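Visitor: Quick one: sequence and predicted model below, then my questions.
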Amino acid sequence: MPDKPSVLFVCVHNAGRSQMAAAWLTHLAGDRVEVRSAGSAPADTVNPAVVEAMREVGIDIAREEPKVLTVDAVQASDVVITMGCGDACPVFPGKTYLDWKLDDPAGQGVAAVRPIRDEIRTRIEDLIADIAPAKTG
C-alpha cells in the first residue's frame, strides 16, 4: 500500500451505499486516504433517505452527485470495493478487490437506511485499520 492509499467504492446507482462508504471513509480517515465513489448506472441524485441518515451522524452529503464508473477511476485506485454492481467493474492486476454484501437502500426510508449506514461504518473502521492505521509515536 502506498503512503496514501486510494479507495474506490462502486455500487449500481452511486446514490446510497457507495456514497455512505465514501463519506464515512473521508470522515474517519481524513486526508490519510484518497476516496472515490462511482456507479455502473448512476442515478440523478443521492437518495434523500441516505442524505438524512448521514446527516443524523453529523456528515453532510447533500451536495454529492452520483458519478459514472470509469476505467480511469479503477486504475487510479489501490482498493476497489463493490457493493452489488455485478460484473460492471473492470478488473486490473495489482488492485485489491473486496465485495461488500449490503442491503440496498434504494426505495427505503431512513429507518431502513440506518442499519446499513451503521454496518458500513463498522466495515470502514476495519478498512482503515488495514490500509491506513493512525501513526503512533
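Guide: Alright, I've got the coordinates.
Visitor: From here on, just use CA atoms for contacts and neighbour counts.
Guide: OK.
Visitor: looking at it, Tyr97 is touching Val79, isn't it?
Guide: Yes: between Tyr97 and Val79 there is a contact at 5.9 Å, judged by C-alpha atoms under 8 Å.
Visitor: More neighbours: which of these two?
Guide: Set Tyr97 next to Val79 and count neighbours by other C-alpha atoms under 10 Å: Val79 wins out with 22 against 17.
Visitor: Can you give me the separation between that one and Lys95?
Guide: Distance of Val79 to Lys95, computed by C-alpha to C-alpha, to the nearest Å: 6 Å.
Visitor: got it, and Pro115?
Guide: The spacing between Pro115 and Lys95, counted by C-alpha to C-alpha, is 29 Å.
Visitor: ok, structure two:
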Amino acid sequence: MTTQPAPMVLFVCVHNAGRSQMAAGLLAHHAAGKVEVRSAGSEPADQLNPAVVEAMREVGIDITTERPKLLTTDAVKAADVVITMGCGDTCPIFPGKRYEDWQLDDPAGLGLEAVRTIRDQIESRVRDLITELTA
C-alpha cells in the first residue's frame, strides 16, 4: 500500500508579513503534518507585523522565526493549492492548479483587536481547508 504525499498549500499575500503568515502558522499547527505549508509575498516586507505575531502567540502558535519570503514561480508550480489574499494581478497563475482567493482585511497598521478578528476568520477557513484536503 503506497501512501500519498501530503498536499502542499501555498499562501500568498503582498508583504508576507500578516495574513499569509497567520494562515501558514494555523494550517501547520492544525494539520499536524498532514499538509505541507508554505507562504510567500509578491513584495515581501522586512519583518512580520508585530500585532500578527502577538495574535498568533495568544493562540499558542509561535511564528517569531518566520521571515517574509519572495514569491517564486517554482513555489507556485510545486503547490497543489494556492491561496491568495489580496495580491491582485501580481500572483502567477498556472493551469491545472487549484486557486482560491480569500478576501480578508490586511492587518497592516491595525490594532491587536482587529488582527484577532482576521486571525479568527483565517482559522475558520483553514479548518475547512484541512477537512477538504484530508478527507
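Guide: On my side now, so go ahead. Model, not experiment: these values are computed from the prediction.
Visitor: In the second structure, what range does stretch 99-110 of the first structure match?
Guide: Aligned by TM-score structural alignment, stretch 99-110 of the first structure corresponds to residues 101-112 of the second structure.
Visitor: The first structure: helices as residue ranges?
Guide: Taking DSSP state H, the helices of the first structure run over residues 17-29, 48-56, 71-75, 110-131.
Visitor: As TSV, the ones you listed with mean neighbour count and distance to Ala62 of the first structure would be great.
Guide: Putting these into TSV (neighbours: other C-alpha atoms under 10 Å; distance: least, C-alpha to C-alpha, whole Å) gives the following:
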stretch	mean neighbour count	distance to Ala62 of the first structure
helix 17-29	23	10
helix 48-56	20	6
helix 71-75	15	22
helix 110-131	16	15
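Visitor: Compare the ones you listed and report which one is nearest to Lys4 of the first structure.
Guide: helix 110-131 (8.8 Å; C-alpha to C-alpha).
Visitor: contacts for the closest one?
Guide: Contact with helix 110-131 of the first structure is made by 1, 5, 17, 20-21, 24-25, 28-29, 49-50, 52-54, 102-103, 105, as judged by C-alpha atoms under 8 Å, 6 or more residues apart in numbering.
Visitor: tell me how far it is from the chain's mean position?
Guide: Here helix 110-131 of the first structure is found 10 Å from its chain centre; the criterion is C-alpha atoms, centre = their mean, to the nearest Å.
Visitor: cool, and stretch 44-52 of the second structure?
Guide: 14 Å.
Visitor: That stretch corresponds to what range in the first structure?
Guide: The aligned range for stretch 44-52 of the second structure is 42-50, by TM-score structural alignment.
Visitor: start to end distance for that stretch?
Guide: 15 Å.
Visitor: burial measure for the alignment partner in the first structure of Pro68 of the second structure, as a count.
Guide: Under the alignment (TM-score structural alignment), Pro68 of the second structure maps onto Pro66 of the first structure. By the criterion of other C-alpha under 10 Å, Pro66 of the first structure has 22 neighbours.
Visitor: Chain neighbours aside, what residue packs nearest to Pro66 of the first structure?
Guide: Asn14 (4.9 Å; C-alpha to C-alpha, 6 or more residues apart in numbering).
Visitor: All set now, cheers.
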